[in-house]
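In: would you be able to build a 3D model of this:
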Amino acid sequence: MARFRKFLGVIIVASSSIVIPVIFPSPAAAQTSVEAVCLGAGEETYTPGLTNEKRAVTTVTAAETTCAPPGGSPAKVASFRFSYTFERSCTDTKFGGGNLPIDWGSGETSTVNFGAITVRAVGAAREVLLLGTMIDGMFQGAAVAIKLTLLAADFVACGTSDGVGSATGPAAIAVNRIL
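Out: Presented below is the predicted three-dimensional model:
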């Protein structure tokens, strides 16, 4: 067991077509606790449409998920909706950063601070990944991974002047506390 303490631990949360890695320090560095795993649906809308040419695009990212806290605690609902404007295109792999508010459906909220939004093309889909830390509210101080797998048949519209107006798909939120 001692030989494994040198490696970075990884938890994989999977549900049908979405897999989200949650990375945490090895047991030698710190102990961790999974606080919540949330699965549901997400959507992004783009104004003007997302094209292959870089331009200022206002993106609204939203998701509705149901969370399964460990230990049999009652399930929670987690939702978020935030808007941002960055120079971006269909071919971007990383951009922006900022704060994302999460509503836990019980009157409790949190804010995730993330350094960048990472996008990866997987066939016709786009995986959007935000890694950050809860800076206030519920789960303050916990590490957070948010992933949307956007399945838009019209990502081929990236090559048109109108571009892609929206995309939807599965969403996941993983909250992991370093003890």
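In: CA only for contacts and neighbour counts going forward, please
Out: Will do.
In: what's the longest strand in this structure?
Out: The longest strand of the chain (DSSP state E) is strand 32-50.
In: just checking, next helix/strand downstream of that strand?
Out: strand 55-67 (DSSP states H and E).
In: got the angle for that next one vs strand 32-50?
Out: 140 degrees (axes from the mean of the first three to the mean of the last three Cα atoms, to 10 degrees).
In: here is the second sequence; please produce its structure so I can put it next to the first one:
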Amino acid sequence: MLGGAPDLEVVGEAADGSEVERLVGQHAPDVVLMDIRMPTVDGLAATETLRARPQPPEVIVLTTFNTDAHVLRALREGAAGFILKDTPPEDIVEAVRKVAAGEPVLSPAVTHQLIAQVSSGVGRDARGTRAREQLAALGDREREVAVAVGQGKSNAEIATELHLSVPTVKTHVSRILTKLHLNNRVQIALLAHDAGTS
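Out: Below you'll find the model as predicted:
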């Protein structure tokens, strides 16, 4: 499927999560398409390991949604998004292109369902307190942008809503990522949700 895309090169394939770190070290891919369910080391543990590396590759998590409650943790660990296993092949190829270009791959509707499914679990109150403290460290405009990201809005939608230019919104997003030591806007959205703002 990926081999048929002229602008993508498949540099390695792991049969097990325990092979992922070695292959990434050997081939230095831009994007890793990670299945959550693998023998020995699952995709969640492999994602955590990869995102802890210096200059880590972007990770897209493959999930079956209804059964993979752990995908939220993968997003918290810095995965750039997730796609469902029954996604049409051309959409999976496009997801790899988007993530390679720095865009997260998330459907806002599915993301909100997934967050709601998992966020009712243990540790929710502690996460909420931590998230509110982190948001409090932002400036007023940065906080407004973070909340809008948590609502699944694009940079263009945020710009219109807050009467800003798109480059200004991008600057705010970059500052939020830096200040809060986050990897991508997915993590901003999760933080906003944990804080109860989205």
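In: quick one: TM-score?
Out: Here the TM-score for the pair of chains, by TM-score structural alignment, normalised by the length of the first structure, is 0.22; 66 aligned residues with a Cα RMSD of 5.2 Å.
In: quick one: list the elements packing against the longest strand of the first structure.
Out: strand 55-67, strand 76-88, strand 143-151, strand 164-178 (3 or more Cα pairs under 8 Å, 6 or more residues apart in numbering; DSSP states H and E).
In: which helices and strands sit right next to the last one?
Out: Which is strand 164-178 of the first structure. So strand 164-178 of the first structure, by 3+ Cα pairs under 8 Å, 6+ apart, packs with strand 18-24, strand 32-50, strand 55-67, strand 143-151.
In: which parts of the second one are buried?
Out: Yep, that's strand 32-50 of the first structure we're talking about. Of the residues in strand 32-50 of the first structure, 32, 34-50 count as buried by neighbour count, 16 or more other Cα atoms under 10 Å.
In: and the helices and strands packed on strand 32-50 of the first structure: which comes nearest Glu127 of the first structure?
Out: Nearest of those to Glu127 of the first structure, taken as Cα to Cα: strand 143-151 at 4.5 Å.
In: got the angle for the closest one vs strand 164-178?
Out: 150 degrees.
In: ranges for the helices of the second structure?
Out: 20-27, 43-51, 71-76, 89-100, 108-119, 124-136, 140-150, 155-162, 166-180, 185-194 (DSSP state H).
In: deepest in the core, which of these is it.
Out: helix 185-194 (a mean of 24; mean count of other Cα atoms under 10 Å).
In: ok, back up a step: among the helices and strands packed on strand 32-50 of the first structure, show me which one is buried the most.
Out: Comparing those by mean count of other Cα under 10 Å gives strand 143-151 as most buried, with a mean of 24.
In: so which elements touch that strand?
Out: strand 18-24, strand 32-50, strand 125-137, strand 164-178.
In: right, so of the ones you listed, which gets closest to Glu64 of the first structure?
Out: Of these, the one closest to Glu64 of the first structure (Cα to Cα) turns out to be strand 32-50, at 5.7 Å.
In: buried sites along stretch 110-127 of the first structure?
Out: 110-114, 116-119, 125-127.
In: so how far is Arg127 of the second structure from Ile188 of the second structure?
Out: 13 Å (Cα to Cα, to the nearest Å).
In: swap in Leu191 of the second structure?
Out: From Leu191 of the second structure to Arg127 of the second structure the distance is 8 Å (Cα to Cα).
In: Asp91 of the second structure now?
Out: 33 Å.
In: what does Glu133 of the second structure give?
Out: For Glu133 of the second structure relative to Arg127 of the second structure (Cα to Cα), the value is 10 Å.
In: Ile83 of the second structure too?
Out: Taken as Cα to Cα, the span from Ile83 of the second structure to Arg127 of the second structure is 25 Å.
In: same deal with Arg141 of the second structure?
Out: 23 Å.
In: now Val32 of the second structure
Out: 28 Å.
In: my guess is Pro101 of the first structure meets Phe114, correct?
Out: No: using Cα atoms under 8 Å, Pro101 of the first structure makes no contact with Phe114, being 11.2 Å away.
In: could you give the angle of the longest strand of the first structure to strand 125-137?
Out: Going by the same axes, to 10 degrees, strand 32-50 of the first structure makes 120 degrees with strand 125-137.
In: strand 32-50 of the first structure vs strand 76-88, what angle?
Out: 40 degrees.
In: so strand 32-50 of the first structure versus strand 18-24, what angle?
Out: 130 degrees.
In: pull up the gap between the closest residue to Ala143 of the first structure other than its chain neighbours and Ile146 of the first structure, please.
Out: Spatial nearest neighbour of Ala143 of the first structure, excluding adjacent residues (Cα to Cα, 6 or more residues apart in numbering): Thr133 at 4.6 Å. Plainly put, Thr133 of the first structure is 11 Å away from Ile146 of the first structure if you go by Cα to Cα.
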